[in-house]
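**Q** Quick one: sequence plus predicted model below, questions after.
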Amino acid sequence: MNFIITKKCFANEIQDFKIVTETLPFLTFIGKDGKTEGVLADRINKLRKNLKIKAEIELLPWSRAYIIAQKENGTMIYPIAKTPEREKLFKFCCILYKAKTFLFKLKERSDINIKTLEDAKKYSIGVIRDDIKHKMLENLKFTNLELSASQEVNFKKLIGKREDLIIANEFVLKSQLQEFNINENELEKAYEVKEADPNRYIAFNLNVEDSSIEKIKSALKKIYNPDLD
């Protein structure tokens, strides 16, 4: 799930934000009244209120949001994982949420046993093409990756036993299972991928002034404390 904010900064206040995010059930989605709801949407809406930002949150595909954040001055994107490559593209600010990453298998697959990361390389793993977890596993020398355009495709392959594992953020997995009408009792954690950074950040276009980023950081501290997760 992913957001962008475009803004102008005048003296001591922030104005004229454009906020963009990807739809993810439970985290950010459009409610019955047409307004954004969800755990992260609530945090962003409180941030908007505290900083007197009038613009509503808009929903866009992540790939589009990611490109806008790089190319358009005065933008903010979140939640986004931090990597050395991305630190060259954005100014990272603060943690918006954190969650561990796991390899999941069907509970009935007693033939799958993983005690080390090397063990996992024996099994096929469903990943979203060009997702941060895809790139991480590639960097860890995994060669058995099943690339898909969406997590829904990965779930279908997993349930159909056309792949052995999927990799997912535990914070997002439950909402995705609900979205795709999959019983969460069918899956279980096979291995915690401790190499994956659990933090998801707010980050800014490189042209955003540091003083504006500090205002966002200060306001978010009053809303969310990642040390309590």
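**A** Nice, thanks for sending it over.
**Q** Please make it C-alpha for all contacts and neighbour counts, starting now.
**A** Noted.
**Q** Quick check: residue 197 touching residue 81?
**A** Yes: counting by C-alpha atoms under 8 Å, residue 197 does reach residue 81; the two are 7.4 Å apart.
**Q** Put this next to the first one:
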Amino acid sequence: MFKFRASFVLAALLYSAVSWAAEPAHKVHLLTENFPPYNMEKEGKNFGRDENIEGIATDIVREMFHRAGIEYTLTLRFPWERVYKQVLEKADVGVFVMSRSPEREELFQWVGPIGPDDWVFLARSDSPITLQSLDEAGRYKVGSYRGDVITEHLQKHAIEPITALRDQENAGKLMRGEIDLWATGDPAGRYLAALEGVHNLKTVSRFNRADLYLALNKDIDDAVVIQLQEALDAMREQGELEQYFNKYF
């Protein structure tokens, strides 16, 4: 009887070990959007997967996951609001890059910072507009990106911007006189404008400073967050992050 029980226990332990070893590694499903130069589809399309996605943040995130030994999928989608909603609702999903604001702090787990994103008002180079405060921008027609944290910030200051589905559309709106100011990120705004063939812009003012992060669903395994943060910190200490920025500028 004892031999039978011992054999049974041994078999159960072996089965458990085999089953555990057979479990797939933790996989994170990453989402992003066209936000040059940080992340973008190589041909400018609004949908892309894996090797068809490039950019500063894309390269950094790939290396982070490689160093941490965590499997992932990578998909670029449109519009941003859809991407944002998926990360809020689905476990094992993350999005990059995202500004880390007080309103968003408790909604996600964060890895970063990956890069800077100053908030600026851009205008045509021949514009006479000057701003001494953020409130003064409310006197003008301001363009921004629908669903973006910059748009949310302006609305909290009683400024209702004219929003676009793609941030680069605001470059053309400026040149056509449809808006007076473009509230966007720097360096992203200037990079987007250049892609649209618009170069004669000037910075009227800088009204905030934000850092960009990888945001993960709040229910994701804490160990994943720790491993990714450690990988990013090591890259920063070794001076590798600057190399990724230099590649695109």
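**A** Arrived safely. Because the structure is predicted, anything quoted here is derived from the model rather than measured.
**Q** Would you mind reporting the TM-score between them?
**A** TM-score for the superposed pair, counting by TM-score structural alignment, normalised by the length of the first structure: 0.81. Supporting figures: 212 aligned residues with a C-alpha RMSD of 2.7 Å.
**Q** Of residue 197 and residue 81 of the first structure, give the one with the bigger neighbour count.
**A** residue 81 (20 against 16; other C-alpha atoms under 10 Å).
**Q** how about that one, what's its partner in the second structure?
**A** Under the alignment (TM-score structural alignment), residue 81 of the first structure pairs with residue 99 in the second structure.
**Q** need the contact list for that match.
**A** 117, 149, 210, 211, 212, 213 (C-alpha atoms under 8 Å, 6 or more residues apart in numbering).
**Q** Identify the residue of the first structure aligned to the second one.
**A** Aligned counterpart of residue 149 of the second structure in the first structure: residue 132 (TM-score structural alignment).
**Q** Please report the distance of its match from residue 208 of the first structure.
**A** According to C-alpha to C-alpha, to the nearest Å, residue 132 of the first structure stands 24 Å off from residue 208 of the first structure.
**Q** Look up which helix or strand the residue most central in space within the second structure falls in, please.
**A** For the second structure, the residue nearest the mean C-alpha position is residue 97 (1.1 Å; C-alpha atoms, centre = their mean). Taking DSSP states H and E as the definition, residue 97 of the second structure sits inside strand 93-99.
**Q** Name the surrounding residues that touch stretch 27-43 of the second structure.
**A** Counting by C-alpha under 8 Å, 6+ apart, 44, 46-48, 52-58, 70-80, 83, 92-97, 187-188, 191-192, 248 sit against stretch 27-43 of the second structure.
**Q** which among the residues you listed end up buried?
**A** Burial by neighbour count, judged by 16 or more other C-alpha atoms under 10 Å, picks out 47-48, 52-58, 72, 74-80, 83, 92-97, 187-188, 191-192 from those.
**Q** distance between whichever strand or helix holds residue 72 of the second structure and the chain's centre?
**A** Residue 72 of the second structure belongs to strand 71-76 when assigned by DSSP H and E. A distance of 13 Å separates the centroid of the chain from that of strand 71-76 of the second structure, by C-alpha atoms, centre = their mean, to the nearest Å.
**Q** Excluding chain neighbours, what is closest to residue 94 of the second structure?
**A** Spatial nearest neighbour of residue 94 of the second structure, chain neighbours left out: residue 216 (4.1 Å); criterion: C-alpha to C-alpha, 6 or more residues apart in numbering.
**Q** so how far is residue 193 of the second structure from residue 66 of the second structure?
**A** 33 Å.
**Q** Those two: which has the busier surroundings?
**A** Counted by other C-alpha under 10 Å, residue 66 of the second structure and residue 193 do not tie: residue 193 has more neighbours, with 19 against 14.
**Q** hang on, the more buried one is in a strand, isn't it?
**A** No: using DSSP: H, G, I helix; E, B strand; the rest coil, the secondary structure at residue 193 of the second structure is helix, not a strand.
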